[in-house]
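Q: build me a model:
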Amino acid sequence: MSGRYLGTPLGGRPDPGLTGIVPEHLPDRLAICLWDFSWITRAGRGEPFADLDRAMAETVDRGYNAVRICAAPLLVAGTLGLDALARDLEVEGLGSAPTGGYYGRRTRWYDAPGGYRLDVRARLFELVETAMRHGVRVILSSWEYQQTPAFAADPAWFRAIDAVPLDERDQALGDAFDRLLAELEYAGLGDAIAFTELHNEFDFSILPPIERGAEAVLGWLGSRHPGRLFTVSYGKPPHLAMHRVSRALDVAQFHVYSYGVLDALQQRIDIRSEGTEGFPNADLRALLRDDAPTFDEYGRPADWKLDATVVTDRMIYGYDWIDPVKWDGWLSEHLEPYREVMRREVESRVIAVAEWARWREVPAVIGEGWVGYTPRDGGFEETGFGLELAEHGIRTALANGVWGVVACSNAAPHHPMWADVDWQRRMTGLVAEAGR
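A: All right, here's what the predicted structure looks like:
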């Protein structure tokens, strides 16, 4: 054996120990199910969240012990004059389409037919109480500056939060969460909360940079509610420059997607465009269903609904009328050059955020992942390589001490993947085993 000195490597074996201390009343590991805002928007008769007790029981049956939701704090606990609306919200979805049916009918997360009224405030407390009864923790967040108000029939919710000056929005969210948490604690439900996010995907929402207000608000919330954890989530953390991430986070809640071949297809068909001349192009037209109307015939949701969400009219048209067999076929046919790149990208991103959390001595959470945004009926992420990539991300996260991890963003009661019970139980079983 050579006696040469080869240096001391900075890295070593993965450390499965938690990256930061977790409060004693919370589980050692969180297997997260992404209920998002759909507990509000898919709660009509016969829909996945019509019966919260049943939805929670199904969630537990698949092995999850945490759900992540939009708690709609500005609506249910804000001071923007929305109290009456919070107690009697008409859920409409994106509205009726002129060709029949409704916009978003085959677009993941937006396939909300609406047509019912909901006491969102009472329903939120029912959800947290139901979670506590089933032994499930709730991650509170807000999608209000990203999309949730777009599903209401009345624009008043969106108009009210949009009228808040940009640099005052963080404090408005903080004030609302402060009141909401105080009421939950008074009701004996405080320990059901795993942690609170000021907002989902802070970097992709209509909010100022975190250092312009949110950092101070997070510290203020911590002083108001000792022993509770406060953070924001990052939709795309700066994996190559993690020193730029705010140090104000009690939880390193990051999302890890690897679009790879999906991004190649999206660019080819120009599906995320706004105002592109000649839309839809020939490549997109070749993937559409035979009965697809033209883009002009289909029209678009009300202007205020599009202002209230990050999804464009072109994405709604494309995903509503994509032929899922053709979509999945293209992704599978062109996967090979991206396969290993996507695996390595997920692995490196998970390790980067876990190591940042360990450096900051805070628990790490992967709240969303793994491939990306697909049409509702597309099965690429739910089968074959998609499942392989998700398991790789989960195993990497657990091997590197991540506290909470989502099985897949598409694995929830309002997605077709909910039917794959065995796979979800196997993934949540990995999380449970890591916590023993």
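Q: only C-alpha atoms from now on, for both contacts and neighbour counts.
A: Fine.
Q: need the longest helix for this structure.
A: For the chain, the longest helix by residue count, based on DSSP state H, is helix 336-360.
Q: who are the packing partners of it?
A: strand 252-255, strand 364-368, helix 384-399 (3 or more Cα pairs under 8 Å, 6 or more residues apart in numbering; DSSP states H and E).
Q: in the protein, which strand is the longest?
A: Determined from DSSP state E, the single longest strand within the chain is strand 30-36.
Q: just put the helices and strands packed on helix 336-360 in JSON lines and tack on distance to His134 and mean neighbour count.
A: As requested, the helices and strands packed on helix 336-360 are exported to JSON lines (distance: least, Cα to Cα, whole Å; neighbours: other Cα atoms under 10 Å):
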{"stretch": "strand 252-255", "distance to His134": "24", "mean neighbour count": "27"}
{"stretch": "strand 364-368", "distance to His134": "21", "mean neighbour count": "28"}
{"stretch": "helix 384-399", "distance to His134": "24", "mean neighbour count": "20"}
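Q: could you dump these into a markdown table with distance to Pro324 added?
A: Output for the helices and strands packed on helix 336-360, formatted as a markdown table (distance: least, Cα to Cα, whole Å):
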| stretch | distance to Pro324 |
| --- | --- |
| strand 252-255 | 25 |
| strand 364-368 | 23 |
| helix 384-399 | 15 |
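Q: here is a second sequence; please produce its structure as well for comparison:
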Amino acid sequence: MTPMTITLWDFTWYTRTGPGQPFEDLDSAFRQAVDRGYDTVRVCAMPYLLFGSGLDTSALRFSGLGGSYGQRTRWYDVPSGPPVDGRAWLIELFRAADRHGCRVIVSSWEYQQSPSFSVDDAWHRALQGVPRDSRTVALADAHADLIDLLLSEGLAHTVAFVELHNEVQFSGLHHGEGIVGLRPSMERGIDRFKQRHPSVPVTVNYARVPVGEMRGMPRNADVAVFHPYVYGVLDQLVTEFALRDPSRPYPQERAFAELLRDGAPKLEDWFPPASWKTEATVVPHREIYTHDWCDPDKWDRWLYDRYGSHRRAMRQTLDTWLDVAADYALSRDIPLVFGEGWVGYTPLHASFEEGPVGAEICEHAVRRSRELGAWGTLVCSNAAPHHPMWNDVALQRRLNDEFRENR
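A: Now for the predicted structure:
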């Protein structure tokens, strides 16, 4: 199988299409990707919106979370843009991929955050209206309709594979079951898609690598896809500042001293406009607040100061996860893909993952991906047109070339 070098375009390929934005011109975006050594893009193809919701998608409008809220938070700094004809833009994505010799991994973030970028709540309400036990089947039908459209346009050959949904254990696809409990639902969705398109590889993907629960992977998946975010020192920051645990008090004075910019408001004074949007995203208020108001130098310095005590454990965790993922794929005789990774979710203007430590982690992960025979991997999740790391052309070319070497 021809190796895939993946750049993560997620939902941004349709939320940032205005003048001067990274996806105003899809041909330009693909040219830049190919110049950096990529041959595959991974996207939220908004399948349920376009093929399952019944909504008019001829003039979709997208925006951020409201006002300045989220505008320094990675992925959420969405400016208002022109209307997008959803199906026409989807077809243009695949046509542009074809013109530039690229493949597309078709996925969905719809039960995580994609609808939060819409200017109204119709998409969100449509998704929530699907009973949880039926959601994987509804997504399978929507993806199958998408493939039908691509077949009619002569573009189905550009599809690398289909993921019913992104990071299923951290999505709205379940009632709180663990990964093992999710397996029947995932298998139903995959079977449903295969009934209509047995020749198109289909799977679901998982955040991290769920060591100890690999028996919960769907037995009918065609590709093993994992997102090994190791966190480590970043998890220490998330934990100490309770960024994802609203049951604990937020350490406001520590945050002022150690993370935030001069003039930052208190957490209790910084809220998004009252909106359904906060229900349509998985990122909690206090994490967005801290990302929005952090001083990037303070944030990075906090991580660098503590990285030494985490370095060995982070490397061991990453190696263990990659080894377990590869062993699982071999046991199933299916290809292995790392579609996201490697450190974790950082503020838009922070540069820990782009700096010398992060680059070393990326280099190691790409090298190990090659050694383990992965079908596809990525430089890291932040190596995409809508992130500052896109400007590090040399690193991306070098690691993508290394992944293909001797393959």
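Q: circling back: what's downstream of the longest strand of the first structure, the next helix or strand?
A: The C-terminal neighbour of strand 30-36 of the first structure among helices and strands, as given by DSSP states H and E, is helix 38-41.
Q: once aligned to the second structure, how far is that next one on average?
A: Compared with the second structure after the fit, helix 38-41 of the first structure shows a mean deviation of 1.0 Å (mean Cα distance after the TM-score superposition for the first structure).
Q: what's that helix aligned against in the second structure?
A: Aligned using TM-score structural alignment, helix 38-41 of the first structure spans residues 12-15 in the second structure.
Q: which residues in the second structure form helices?
A: With DSSP H as the criterion, the second structure has helices spanning 12-15, 26-35, 47-51, 86-99, 122-128, 135-152, 179-196, 233-240, 252-258, 285-293, 296-307, 311-332, 356-371, 393-404.
Q: need the ones you listed in JSON lines with distance to Thr57 of the second structure, can you?
A: Shown next, in JSON lines, are the helices of the second structure (distance: least, Cα to Cα, whole Å):
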{"stretch": "helix 12-15", "distance to Thr57 of the second structure": "12"}
{"stretch": "helix 26-35", "distance to Thr57 of the second structure": "19"}
{"stretch": "helix 47-51", "distance to Thr57 of the second structure": "6"}
{"stretch": "helix 86-99", "distance to Thr57 of the second structure": "5"}
{"stretch": "helix 122-128", "distance to Thr57 of the second structure": "10"}
{"stretch": "helix 135-152", "distance to Thr57 of the second structure": "14"}
{"stretch": "helix 179-196", "distance to Thr57 of the second structure": "23"}
{"stretch": "helix 233-240", "distance to Thr57 of the second structure": "38"}
{"stretch": "helix 252-258", "distance to Thr57 of the second structure": "42"}
{"stretch": "helix 285-293", "distance to Thr57 of the second structure": "29"}
{"stretch": "helix 296-307", "distance to Thr57 of the second structure": "38"}
{"stretch": "helix 311-332", "distance to Thr57 of the second structure": "38"}
{"stretch": "helix 356-371", "distance to Thr57 of the second structure": "38"}
{"stretch": "helix 393-404", "distance to Thr57 of the second structure": "35"}
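Q: highest mean neighbour count out of those?
A: Across the helices of the second structure, the average number of neighbours (mean count of other Cα atoms under 10 Å) peaks for helix 12-15, which reaches a mean of 26.
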